[in-house]
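S.K.: heads up, no residue letters with this:
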């Protein structure tokens, strides 16, 4: 099996080298590039597209969120994992709205980071526990009626909450005691109601209506 190729956008050189060494130590991973700025990444990525892009939020010049927002319209299938020390709610939701598929804090253990890369490549949305809690709590926060917002059933909201927490389809089916086909049916209806095409877009759009 071809190793998962990873590119890193991180301005802290010692950390970037540490991340590169970590990923290269995994038999199923290889590092294509390590960029010290978003601008450098933008210049090189079209010619050397990785399987997964790992991005910091605070960067010199263009921020990580701006980089994600610039890349996603052009490369919609590129999974982007945010790896940062910042856990403010605004930054989390800005990154997810821009198109990030996962959000991890830099204090995460090396093994967990590698597992997150594997998960995001499989279509998951890995998040550090404290980040996932903020996302899930957004579903529980009281909101005023929004006539123009999407109207999802309690089960659909439950499924979106599990998606936001990084669960895969088969895990959702097991947690809720329903079939995989039923999960897919719910997701198809969710996508139709929210006018989106991906799980990340669905989570972000619904959270945007609830904030």
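M.R.: Yep, it's here. In this text the structure is predicted, and so the values were computed from the model without any measurement.
S.K.: going forward, measure contacts between C-alpha atoms and count neighbours the same way
M.R.: Will do.
S.K.: any idea what sits nearest residue 33, other than its immediate chain neighbours?
M.R.: Spatial nearest neighbour of residue 33, excluding adjacent residues (C-alpha to C-alpha, 6 or more residues apart in numbering): residue 7 at 4.8 Å.
S.K.: so how far is residue 41 from the one you found?
M.R.: 9 Å (C-alpha to C-alpha, to the nearest Å).
S.K.: below is structure B, check it against A:
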């Protein structure tokens, strides 16, 4: 687990342009996303596909950093596509953008490896912001999706009540401050600014927090922190 966490954290690289691939079966939406993303100097759209069939090998060859996927447009199950992407490209960030708000799809997408979930109705206004947030270590979600995730967490809190008081994760004071910022939805850059520490220091603290809490994703980190009242 610890080696996997270190590998995931080392995948983040803000020094080169972000290589982005898009899966969407709607040509107009694909074109809009390409134009929007290519307007940013640090974004580079390297692949555009109308489904995921036979496309994942291409993404491995072109070393894609981020995949934007509509889970309804895949040649096979969108959730399976996310899982396959994470298996083939463990470091890839996956942003789901879709019209679906069903709790089960949101939950399954996150468990499969999605790092963010935004609605198509918001895509023109929020796409660039969401991609930047992912690049900086955040986990973007449209407000209705964030509310659903919070409700899912609340629903499951009772399951952990019996054991959460007995666990000591041995977080330092500074690690708890960093974790509190992350739980509030702040990305690494915002956390760095608020706590008056460097971006690299934030990354180092988050790596240690991942190890101490035995988690492997930002979503899992936030869920566990809330469920166990860690901060």
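M.R.: Thanks, I have it. Everything quoted here is computed from the prediction, not taken from an experiment.
S.K.: quick check: TM-score for this pair?
M.R.: The TM-score (TM-score structural alignment, normalised by the length of the first structure) is 0.76; 206 aligned residues with a C-alpha RMSD of 3.6 Å.
S.K.: any residues in contact with both of residue 7 and residue 41 of the first structure?
M.R.: Residues touching both residue 7 of the first structure and residue 41 by C-alpha atoms under 8 Å, 6 or more residues apart in numbering: residue 35.
S.K.: what about the residue nearest to residue 33 of the first structure, neighbour count?
M.R.: Residues within reach of residue 7 of the first structure, counting by other C-alpha atoms under 10 Å, total 23.
S.K.: and it, what pairs with it in the second structure?
M.R.: Alignment note (TM-score structural alignment): residue 7 of the first structure maps to residue 21 of the second structure.
S.K.: are we agreed that that match is in a helix?
M.R.: No. Residue 21 of the second structure sits outside any helix when classified using DSSP: H, G, I helix; E, B strand; the rest coil, being strand.
S.K.: show me what contacts it?
M.R.: 45-49, 59, 64, 66-68.
S.K.: all helices of the second structure, in order?
M.R.: 2-10, 27-38, 56-61, 78-88, 103-112, 123-135, 143-156, 161-164, 173-183, 188-195, 199-213, 218-227 (DSSP state H).
S.K.: now render those helices as a markdown table, adding distance to residue 16 of the second structure.
M.R.: Below are those laid out as a markdown table (distance: least, C-alpha to C-alpha, whole Å):
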| stretch | distance to residue 16 of the second structure |
| --- | --- |
| helix 2-10 | 14 |
| helix 27-38 | 15 |
| helix 56-61 | 17 |
| helix 78-88 | 21 |
| helix 103-112 | 26 |
| helix 123-135 | 11 |
| helix 143-156 | 30 |
| helix 161-164 | 41 |
| helix 173-183 | 24 |
| helix 188-195 | 17 |
| helix 199-213 | 16 |
| helix 218-227 | 22 |
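S.K.: want to try CSV for the ones you listed, with mean neighbour count and distance to residue 96 of the second structure as columns?
M.R.: Shown next, in CSV, are the helices of the second structure (neighbours: other C-alpha atoms under 10 Å; distance: least, C-alpha to C-alpha, whole Å):
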stretch, mean neighbour count, distance to residue 96 of the second structure
helix 2-10, 14, 19
helix 27-38, 15, 13
helix 56-61, 14, 16
helix 78-88, 19, 9
helix 103-112, 17, 8
helix 123-135, 18, 10
helix 143-156, 14, 11
helix 161-164, 12, 31
helix 173-183, 18, 20
helix 188-195, 17, 21
helix 199-213, 17, 23
helix 218-227, 18, 14
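S.K.: that concludes my questions; thank you for your assistance.
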